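Q: Structure, please.
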Amino acid sequence: MKAAIFSDPGKIAMQGDIPMPKAGPGEVIIKVEACGICGSDLAMYRTNAHRAGLNRVVNGLEIPGHEFAGTIMAVGDGVTDFQVGQKAVGVGMGGMAQYVPVPVNPYQLVAMPDGVSFVEAATTEPLADALQMVRLAEVQAGENVVVFGVGIIGLGVIQALKARTAPAGRIIAIDVSDSRLAMAKEVGATHTINPAREDVLKTVAAICGTQTAHMLVPPTDFPDVAVVIDCAGYIKHMKGDPPLQLALDMLRPAGGRIVCFGAYEGKFPIDFMPVINKQPTIRGSMGYAAEELAEALQLMASGKVDRRKLISNEFPLEQVQQAFETQANGVAIKVMLKPNAD
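A: Coordinates of the predicted model:
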């Protein structure tokens, strides 16, 4: 079969002599119709970050891809809840291939409802990630929320905020890509900020107003931001303070929450005094609850969330290098590989 093989930063190519997988006990084989390029895939491609654990290794070759959708072609011993020919979403390693084995459990395999296309369904995992972040943030009605990084994950956070929680106050999207910021407005952000052109802290304060920290000497005003959801993490080549530092600086004086999801490509210095002064809650978020994988698909099927508009490009597996370069260009939102495209 054909599969994308990652070898070194900047080097990924299709190879056509990869052995076909076989369904082991408790597994199915999915014929992959669409596989998304994730931010963690991109970090691996750029700097070799997060390489371990992301890829399926076959004969010493590494196949990336962990968010995909397709048709079940074979079932292993003990599998009773899924059948050959059924459309399904898979979460696992090696999705940038024509066929991939997936363990049968509610975290990694879920049936596709009617009315959802393969490319939409391949965004199920990132939407489930977004649903978990919103759950962990515990957004209350009227609270102002800032979302750093509005690629597919951050846009999903905004969609989840609109579809799932009590009405937030202002939803501010921050990104260096104007096209992504435009999409953020389209899916529900009330305001956008491009840090390449604007002072983030001053602009956020102007949008949200301020609260005074009276316990500090002298008393100090901070933006009235209750929640920051960081989908950007730390990207080495980006200039300026990383989102986590800006998040600490912009939170209101007390009761603020930060949810960290974006990958970190390395270490960086940080001023931790706002943690002492403001006593925020900082939570990491990795993955999702099993029920959120199914919820993500139901939101698509019901029309409450439109994921099709977030698919910016589609490539056959033969053009995997071009697909990664497109995902890395700062303009694309979600690039899909179609391993079985004619």
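
Q: When you work out contacts or count neighbours from here on, use the C-alpha atoms and nothing else.
A: Fine.

Q: now the helices: where do they sit in the chain?
A: For the chain, applying DSSP state H gives helices covering 39-47, 118-121, 124-137, 152-164, 178-187, 200-208, 243-250, 273-278, 290-302, 320-327.

Q: Columns distance to Asp81 on top of those, output as CSV?
A: Formatted as CSV, the helices of the chain follow (distance: least, Cα to Cα, whole Å):
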stretch, distance to Asp81
helix 39-47, 31
helix 118-121, 19
helix 124-137, 20
helix 152-164, 29
helix 178-187, 35
helix 200-208, 49
helix 243-250, 43
helix 273-278, 48
helix 290-302, 15
helix 320-327, 33
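
Q: tell me the contacts of Pro25?
A: Gly76, Asp77, Gly78, Val79 (Cα atoms under 8 Å, 6 or more residues apart in numbering).

Q: For it, give its distance to Cys260.
A: 36 Å (Cα to Cα, to the nearest Å).

Q: same question, Arg283
A: The gap separating Arg283 from Cys260 is 6 Å, by Cα to Cα.

Q: Among the helices of the chain, which comes closest to Val102?
A: helix 124-137 (14.1 Å; Cα to Cα).

Q: Next, the second sequence, to be compared with the first:
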Amino acid sequence: MPQTVKGVVAREKGAPVELVDIVVPDPGPGEAVVTVEACGVCHTDLHYREGGISDDFPFLLGHEAAGTVEAVGEGVTEVAPGDFVILNWRAVCGQCRACAKGKPWYCFDTHNADQKMTLTDGTELSPALGIGAFAEKTLVAAGQCTKVDPDAEAAAVGLLGCGVMAGFGAAVNTGQVDRGDSVAVIGCGGVGDAAIAGARIAGATTIIAVDVDDRKLEKARELGATHTVNSAQDDAVEKIRELTGGFGADVVIDAVGRPETYEQAFFARDLAGTVVLVGVPTPEMKVPELPLIEVFGRGGALKSSWYGDCLPSRDFPMLVDLYRQGRFDLDAFVTERIGLGDVEAAFEKMHGGDVLRSVVMIEGEQ
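A: A predicted model of the protein is given here:
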């Protein structure tokens, strides 16, 4: 039988979110219903509310989540009721040209649940990134569920569902940071800090954090940065070169996604170095001050990183193991734990730069 639960919905562009009753159908073929335990408040959710992703209102927000599988539909074999899972927005198809080439982390045909969750009046909801986890329960494609160690803290490991994985993967998967490398990370929010942590785990010996906020730079040091640069006070490119023997960093990660930060990343890398763009630009942004001769003359690679080029079935369990071993401090990304009714206030805190992540804790609200 369909279930009526509480969920956080954005009804129209720019309007405050609402905690309302939503209807979650029984899982159909290839689908799963998950009881959500924790879900991080990500900037992407705010972009949905502001109409920056699409205009398919109303949205059921939330996507950085962990919980327990309650029920599965016909044909589901990858997870079973009772499994503790992290939700992901890359349910690989296994059949597209990327998957056929053995590169499923680039899957071009990822999928979500076929059925729709609705408001009680039957209005269909658009789940954020195909997940919609600011809710007591949600319906997803079974491939969006990645089984991990059930003893892990849901508030921490749920963040692997988006921002932390994006940053960690930008360093390790896309940038392929190696032992002894120098790395610079521009932008020290949740994604940038995860890139710093990833670079440290990968064995980078010089890790330079760049931001305009000293509070964020201090947090970056806690997560593994060896040097910090306040780019509101110093020229970031000059400082990165100074800290790398005058050459520039082997890998520079732009976790902001603006033309000016991308130019900084480009000119702050060593010859044959790598630039990784993981910050998401808006459609109108362009990089006008990048001479083509410089692109040619510097060599190396200019890469974009989609979801940290992750494969959830491979990366999530590994990162949870690192967390459980005390080698990857996911707890450091959890600034506060809040309730379902506190999401709008969490959006306001984002603007002030006061949090890495507010995490909605849903256990006990059902």
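
Q: thinking again about what came up before, give the PyMOL command for selecting the buried subset of the contacts of Pro25 of the first structure.
A: PyMOL command restricting the contacts of Pro25 of the first structure to the buried ones, with burial defined by 16 or more other Cα atoms under 10 Å:
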select buried, resi 76
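
Q: just the contacts of Pro25 of the first structure now: which is nearest Gln211 of the first structure?
A: Using Cα to Cα, Val79 comes nearest to Gln211 of the first structure of the contacts of Pro25 of the first structure, at 56.3 Å.

Q: and the counterpart of Asp193 of the second structure in the first structure, how many residues sit next to it?
A: Aligned by TM-score structural alignment, Asp193 of the second structure pairs with Leu155 of the first structure. By the criterion of other Cα atoms under 10 Å, Leu155 of the first structure has 31 neighbours.

Q: Read off where stretch 345-360 of the second structure ends up in the first structure.
A: The aligned range for stretch 345-360 of the second structure is 322-337, by TM-score structural alignment.

Q: that older thread, and Arg283 and Cys260 of the first structure? Which one has more around it.
A: The residue with more neighbours, out of Arg283 of the first structure and Cys260, is Cys260; 21 against 15, by other Cα under 10 Å.

Q: The residue nearest to the spatial centre of the first structure and Leu244 of the first structure, how far apart?
A: Note on the first structure: the residue nearest the mean C-alpha position is Ile153, at 3.2 Å, using Cα atoms, centre = their mean. Applying Cα to Cα, the value for Ile153 of the first structure to Leu244 of the first structure is 17 Å.

Q: now do Met183 of the first structure
A: According to Cα to Cα, Met183 of the first structure and Leu244 of the first structure sit 23 Å apart.

Q: Name the residue in these two with the higher neighbour count.
A: When Met183 of the first structure and Leu244 are compared on other Cα under 10 Å, the one with more neighbours turns out to be Leu244, at 23 against 18.

Q: Show the contacting residues for the residue mapped onto the more buried one from the second structure.
A: Aligned counterpart of Leu244 of the first structure in the second structure: Tyr262 (TM-score structural alignment). Each residue near Tyr262 of the second structure by Cα under 8 Å, 6+ apart is listed here: Asp254, Leu277, Val287.

Q: I figured the last one hits Glu263, correct?
A: Yes. Contact status for Val287 of the second structure versus Glu263: in contact at 7.4 Å, counting by Cα atoms under 8 Å.

Q: and those two? which has more neighbours close in?
A: Between Val287 of the second structure and Glu263, counted using other Cα under 10 Å, the more crowded position is Glu263 (17 against 12).

Q: List the contacts of that one.
A: Val287, Glu289, Leu290.

Q: Can you give me the neighbour number for the closest residue in space to the first one that isn't next to it in sequence?
A: Spelled out, that is Val287 of the second structure. Distances taken as Cα to Cα, 6 or more residues apart in numbering put Pro259 closest to Val287 of the second structure, at 5.1 Å, once the chain neighbours are dropped. When neighbours are counted by other Cα under 10 Å, Pro259 of the second structure registers 16.

Q: where does Pro259 of the second structure sit relative to Ser231 of the second structure, distance-wise?
A: Distance from Pro259 of the second structure to Ser231 of the second structure, by Cα to Cα: 15 Å.

Q: From Ala332 of the first structure, how far off is the residue nearest to Asp249 of the first structure when sequence neighbours are not counted?
A: Excluding the flanking residues, the one nearest Asp249 of the first structure by Cα to Cα, 6+ apart is Pro274, at 6.5 Å. Applying Cα to Cα, the value for Pro274 of the first structure to Ala332 of the first structure is 34 Å.

Q: So these two - more neighbours on which side?
A: It is Ala332, of Pro274 of the first structure and Ala332, that has more neighbours when counted by other Cα under 10 Å, with 19 against 16.
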